[in-house]
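J.: Quick check, what structure comes out for this input:
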Amino acid sequence: MLDKTFDPKTAEPRLYEAWEQSGAFAPTDDPAAEPFSIVIPPPNVTGSLHIGHALNNTLQDVIIRFERMRGKAALWLPGTDHAGIATQMVVERQLAEAGNMSRRDLGREAFIEKVWEWKAKSGGTIVNQLRRLGASCDWSRERFTLDEGLSAAVRKVFVQLHKEGLIYRDKRLVNWDPHFQTAISDLEVEQREVDGNYWHFAYPLEDGSGEIVVATTRPETMLGDTAVAVHPDDERYKHLIGKCVRLPIVGRPIPIIADDYADPEKGSGAVKITPAHDFNDFMVGKRNNLPAINVMDEFARINDEAPAAYRGLDRFAARKKIVEEFESLGLLRGIEPTRHVVPHGDRSGVPVEPFLTDQWYVNAEVLAKPAIQAVEDGRTVFEPRNWEKTYFEWMRNIQPWCISRQLWWGHRIPAWYGPDGRPFVAETEEEARAAAREHYGRDEPLKQDEDVLDTWFSSGLWPFSTMGWPEKTKDLERFYPTHTLITGFDIIFFWVARMMMQGLHFTGEVPFRRVFINALVRDAEGKKMSKSKGNVMDPLELVDEFGADALRFTLTAMSGQARDIKLSRQRIEGYRNFGTKLWNATRFCQMNGCARAEGFDPANLKVTLNRWIVGEAAKAAQGVTQALDGCGFDEAANALYRFIWNVYCDWYVELAKPILNGDDAAAKAETQATAAWMLDVILRLLHPIMPFVTEELWSQTAGEGAPRDHSGFLMTAPWPDLSEGLADAAAEAEIGLVIAAVSEGRSVRAELNVPPSARPELLVIEASADQRRVLEEAAAVIGQTLRVAGVRSADRAPEGAIPFVVEGATLALPVAEFIDLAAERARLTREIAAHAADMERTAKKLNNPDFVARAPEEVVEENRERLAEAEAAKAKLEAALERLSGVS
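T.: Modelled structure (predicted):
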């Protein structure tokens, strides 16, 4: 007999260890099995499980468990990303805390050893946390982006792209983090709104005929100005185009140029152009052949390109000094406070500088064309399909991809420089030396490039490098291309697009057939979770409190494609109760002798109730299968919830009680076998979403008479394949009538406050002969579930009876003796008025454009929901009052 309750704290670790030790997470070796593979979006090796990970990995586990049960060779390939800047930051911080040391104090090799030591001790945290969530990855294939095999793939890709002219070195602007002294990607830049100023500076015309005023939020960059731009159609400045101004402080003459970038409606209409320190200015400089003068070093200090008085100053100290000097020169024309967006390094927290420097680039435009084509022709599809628009927009406007990083932790760029600075790109130093020897005619000392590759470069190879490419491995042959990628929308460009580009270029195949973009998890009010708001929900704490199954079901049920997830503890608690409901239903079946029968055939049942439930099971199985097949995770979860709670537990179990307690031995035996068979179907259908409780019930309910396939794990049991022929229209109509009668009768009792102890009769006033027969034969179960004294036919409803219609039949409940009809009418009228007043207040808010525009999105949505709830409640009360209108 099952324990009274399921204890996740003890059961979940035990079950997971048994699964993993059995090897059941690995794909079957059956050569006839259809391959189905997914690769995990590799979490940072520094990471710990957050709620976004929990959602993403739950959905991956749902689909892999589903396909495994369908008999496919299901591979979920796990691993972690070396996360260059994040990992280096962790270890550098540890060095500083332990002995006030920096990586430069240690030197490159010793520092890298320290990082590997940290990785060995702490780098697997998130992997073990994924196990707690129930992730059924094939851990025997776990990879790390700095594994030797993956590193070899990275080197080969770099060298090949370089030979093809698609990787090159260039001097361009990058996002520069002065704290880490490295270029960073757009994804690592956080836009923060800060208080600042517009400083209005006058630049005197070189001929002494006047001045032109420019405004800037970054005065320190003016030291590198190489032009002032005005719009070509701006009448105020047409006569100045082609003249020069004398750049204050620096003394350099710079031209006034015409360029559409200058906005006549903004400020003075004239803008300073600093090509080496602004992305827009860089493009203006390219168009107008302007020099680009970098006035900062890698620490964002003023360099030797500036006047001597500024050299070595921090950028913000230089800013202050420049403003003071403009004022002393009489050239400061105003200071205008403003609130503006400033890019910051997401990990360092310092303002990022656009920085002109030599970096390695990929010609992404060339690689993007086949990747665009692959989505256009449907070789890879996005779900929801609207994300294809985002993908196309990014890909069709793609810029050169900066792939070098000034870090020590990562894939070192396979380029060696000769004494004249000539690079020799090769997979090994030996190959580079051979190329240099051929070039110079003798051995020359070579020095390897100090930079490492952008983390996205190696993770862009993930779907095929993890399977052994460039070797032609069995895994690569069998499991590539992968089938489905499940990921967040925020890395469509940074990761998904790069996998598409590199996968097609190096394998000739798309890396995945389908990309499912999961939702964003927000708090219960719809606000984005953040530590600063104090609304972060730790998935591990939620697992401790409610169990992994409850969290998994919540995330799956709320993962609808068109909306974000509003997560609350109450919702998770509700789905934990769902698991408890199933547990209790299983205990009920055990206590009532429900056991699996060898040779049970659901197509040969005699009892109407049993024919009905197997038909409902067939419909549920078909719906869940179709939903999961199409990544309709929420549809599958909600269909299971309705079927298990409402259909099986609330109706079948209740309606079966009179049979199980009755004297008809044949009907009882059939119902016991059907209930047990139904539980097996339910456990299989629910397992992908709630693997722990279903596996426990599966093992705990296996008896001597269990079919052979019940002796193994539920996770490897076959998926229910139920024939549509199990649906029985006659049984469905009969049980549907009983359920409708009880449901509507309960509504009448609830709406009119009929006491639970009251036992009126259920009267059948108008009905067909079949309907009367069904209702009278079900009198015992109706009496028990509706709390009525009996069921009988009557010619008309007596005084004080409340009539209601179900399935075309008119029924009635005589309740006048149990309630005060006048008092009920008064109560209903008051409550209807209260809801009407609430609706009026809420509608007034929502009809106010100012409220809708200014109020936070979650507040507006909350009011819409409140209005809808009030409308529904009012309609229900009005229907109840209408019932009483003809009752005296």
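
J.: use CA for all of it now, contacts and neighbours both
T.: Noted.

J.: Lys845 touches Arg854, doesn't it?
T.: No: assessed by C-alpha atoms under 8 Å, Lys845 is found out of contact with Arg854, at 11.5 Å.

J.: the more surrounded of the two?
T.: Shown here are Lys845 and Arg854; by other C-alpha atoms under 10 Å, Lys845 has more neighbours (16 against 10).

J.: chain center to the strand or helix carrying that one: distance?
T.: Element membership of Lys845, judged by DSSP states H and E, is helix 821-846. Centroid displacement of helix 821-846 relative to its chain, using C-alpha atoms, centre = their mean, to the nearest Å, is 41 Å.

J.: tally of neighbours for the residue lying closest to Ile486 once chain neighbours are set aside?
T.: Spatial nearest neighbour of Ile486, excluding adjacent residues (C-alpha to C-alpha, 6 or more residues apart in numbering): Phe516 at 4.8 Å. When neighbours are defined as other C-alpha under 10 Å, Phe516 has 24 of them.

J.: for Ile613, same thing?
T.: Residues near Ile613, counting by other C-alpha under 10 Å: 26.

J.: cool, and Ile517?
T.: Neighbourhood size, Ile517 [other C-alpha under 10 Å]: 22.

J.: is it true that it touches Phe382?
T.: Yes: using C-alpha under 8 Å, Ile517 is in contact with Phe382, at 7.4 Å.

J.: okay, now Ala823: neighbour count?
T.: So Ala823, with other C-alpha under 10 Å, has 10 neighbours.

J.: Next one: it from Leu881, what distance?
T.: Applying C-alpha to C-alpha, to the nearest Å, the value for Ala823 to Leu881 is 11 Å.

J.: can you check Leu161 too?
T.: Counting by C-alpha to C-alpha, the gap from Leu161 to Leu881 is 77 Å.

J.: Between the two, which is the more surrounded one?
T.: Per other C-alpha under 10 Å, whichever of Leu161 and Leu881 has more neighbours is Leu881, with 20 against 16.

J.: Helix or strand: which one has that one?
T.: Using DSSP H and E, Leu881 falls in helix 857-885.

J.: Following up with a second sequence; could you model it the same way so I can compare the two?
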Amino acid sequence: MHPPTTPPTGDYHPDALDARWRPWWESLALHAPAPTLSPDTLNHLWRASKFVLMHIEPWQPHPWELDALRLAPADRWILHRFDALLASLSTAATQAERLADLERWLRRDWCTWYIELSKPVLYETEALAPLGGEVASSRAVLAHMTGWVMRLIAPYAPQLAEAIWQNLPAPCRAPWVSVLLASSPSPVTTGRFDASSRAVELLIEVLSALLAIRRDAGLGQLEHIPRVATRVTEEQRAALSGLLPYIHSIARPRDLTLTTGEGEKEPPGARRAETPSGVGLVVELVELDALERDAARLRRELGEVEEAMGYVRARLENPLFLERAPADVVANERERYSDLRDRQDALQEELEGVDAWIHARA
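T.: Okay, the predicted model is just below:
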């Protein structure tokens, strides 16, 4: 029998009720809900996992030995970042901090940048030579890393982790039949890829700036940026020079230069950007044929202005016009001639700049 919910006598406000008259279930200490990954992170993880499962076939059994793998720079970077994540998780003070660190790593490093940076190796055979990687090694990293990621997220998303785990190749799951029985992953690289990781972080800054400019300019996925000029230090140039295939594949510039000086004068229609590490970018968004059309337009406008100037100059040089025309009309014609001359100078300067860029791009 439940205790009464109101005192037997008297008129009391509910907030003033004695604890012994409150319903018994109000005193139960309910368990807090189990921590879980956000729906947005789970969506990112599901799409990234589908990409991995689609591109690790045909699976070639590969022993997991770093010295036996020909790793591309992005492969070395994600392994280094995975070790950094494990170190961060081991030192997190609370469960909330651990979950936040895991979500940041999943969304930025794994689901976004590593998946994007793996595409040049998986799709474009001509990019393999300068990057120094091979398809089999990148597939091995994708598959084994997915298994390690599933072991990390199993406490927070067990259904998703188990569904992906069961579709991985057997070497990535051994010796556990279920991800719920697997132990936590261990560090992989022990700090051997520090320099490569710093170079790829610089690459990610450059790609982020270029992709933002592409998005703001409304460029389609298959459209090229006509030209990108970068201002870098000698150290940054050495780091980026071996990663240019990534920039060409993802940001799609037709022409890319790395300069260590002050850089060139900004061309017509260009966008400027600077990365947090100080890499300056000048991005030309106008094609050569568009510059040629612009030069033709400027010449046409310049001819019209010079024709109008000739007409006004002839009137001002006519003694009869100066003698018979009212003073305000003469003043207006002189002001008009001055405006036309200013317009002529501006058009001439703009045309010279466009012609200089056409000559440089030809």
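
J.: on that earlier part again, state the helix or strand in which the residue nearest to Ile486 of structure 1 lies.
T.: strand 512-518.

J.: Tell me the counterpart of Val312 of structure 2 in structure 1.
T.: Under the alignment (TM-score structural alignment), Val312 of structure 2 pairs with nothing in structure 1.

J.: my read: Val312 of structure 2 touches Glu335, true?
T.: No: using C-alpha under 8 Å, Val312 of structure 2 is not in contact with Glu335, being 10.2 Å away.

J.: ok, the two, which is more surrounded?
T.: Ranked by neighbour count (other C-alpha under 10 Å), Val312 of structure 2 and Glu335 place Val312 first, with 16 against 12.

J.: how far away is the more buried one from Asp339 of structure 2?
T.: In this view, Val312 of structure 2 and Asp339 of structure 2 are 11 Å apart by C-alpha to C-alpha.

J.: And for Leu322 of structure 2?
T.: 20 Å.

J.: what about whatever residue of structure 1 lines up with Gln236 of structure 2, helix or strand, and which?
T.: Alignment note: Gln236 of structure 2 maps to Gln771 in structure 1; criterion TM-score structural alignment. Gln771 of structure 1 is part of helix 769-777 when elements are defined by DSSP H and E.

J.: what comes up buried for that helix?
T.: 771-772, 774-776 (16 or more other C-alpha atoms under 10 Å).

J.: and Met309 of structure 2, that one's in a helix?
T.: Yes: when DSSP: H, G, I helix; E, B strand; the rest coil is applied, Met309 of structure 2 is found to be in a helix.

J.: ok, it - contacts?
T.: Neighbouring residues of Met309 of structure 2 by C-alpha atoms under 8 Å, 6 or more residues apart in numbering: 337, 340-341.

J.: Please repeat the previous calculation with a cut-off of 7 Å.
T.: 337, 340 (C-alpha atoms under 7 Å, 6 or more residues apart in numbering).

J.: how far away is it from Pro39 of structure 2?
T.: Taken as C-alpha to C-alpha, the span from Met309 of structure 2 to Pro39 of structure 2 is 68 Å.

J.: hang on, the earlier thing: could you verify my assumption that the residue nearest to Ile486 of structure 1 touches Val496?
T.: No: contact between Phe516 of structure 1 and Val496 fails when scored by C-alpha atoms under 7 Å: they sit 10.8 Å apart.

J.: neighbours of Glu254 of structure 2, just the number please.
T.: Slight slip there: residue 254 of structure 2 is Arg, not Glu. By other C-alpha under 10 Å, 12 other residues sit near Arg254 of structure 2.

J.: and the gap between it and Gly218 of structure 2?
T.: Distance from Arg254 of structure 2 to Gly218 of structure 2, by C-alpha to C-alpha: 17 Å.

J.: Repeat that for Gln159 of structure 2.
T.: Distance from Gln159 of structure 2 to Gly218 of structure 2, by C-alpha to C-alpha: 39 Å.

J.: Name the residue in these two with the higher neighbour count.
T.: The neighbour count for Gln159 of structure 2 versus Gly218, taken as other C-alpha under 10 Å, is higher for Gln159 (14 against 10).

J.: Which part of structure 1 matches the host helix or strand of the more buried one?
T.: With secondary structure defined by DSSP H and E, Gln159 of structure 2 is part of helix 158-165. Here helix 158-165 of structure 2 aligns to structure 1 at residues 691-698, judged by TM-score structural alignment.

J.: compared with structure 2, how much does that stretch deviate?
T.: Here the mean offset of stretch 691-698 of structure 1 against structure 2 after fitting is 1.2 Å, by mean C-alpha distance after the TM-score superposition for structure 1.

J.: So what touches that stretch?
T.: The contact list for stretch 691-698 of structure 1, computed with C-alpha under 7 Å, 6+ apart, reads 12, 15, 549, 683, 687, 714.

J.: measure the fifth one to Gln626 of structure 1 for me?
T.: I take that to be His687 of structure 1. 16 Å.

J.: Please say which of those two ends up with more neighbours.
T.: Using other C-alpha under 10 Å, the more surrounded residue of His687 of structure 1 and Gln626 is His687, with 23 against 14.
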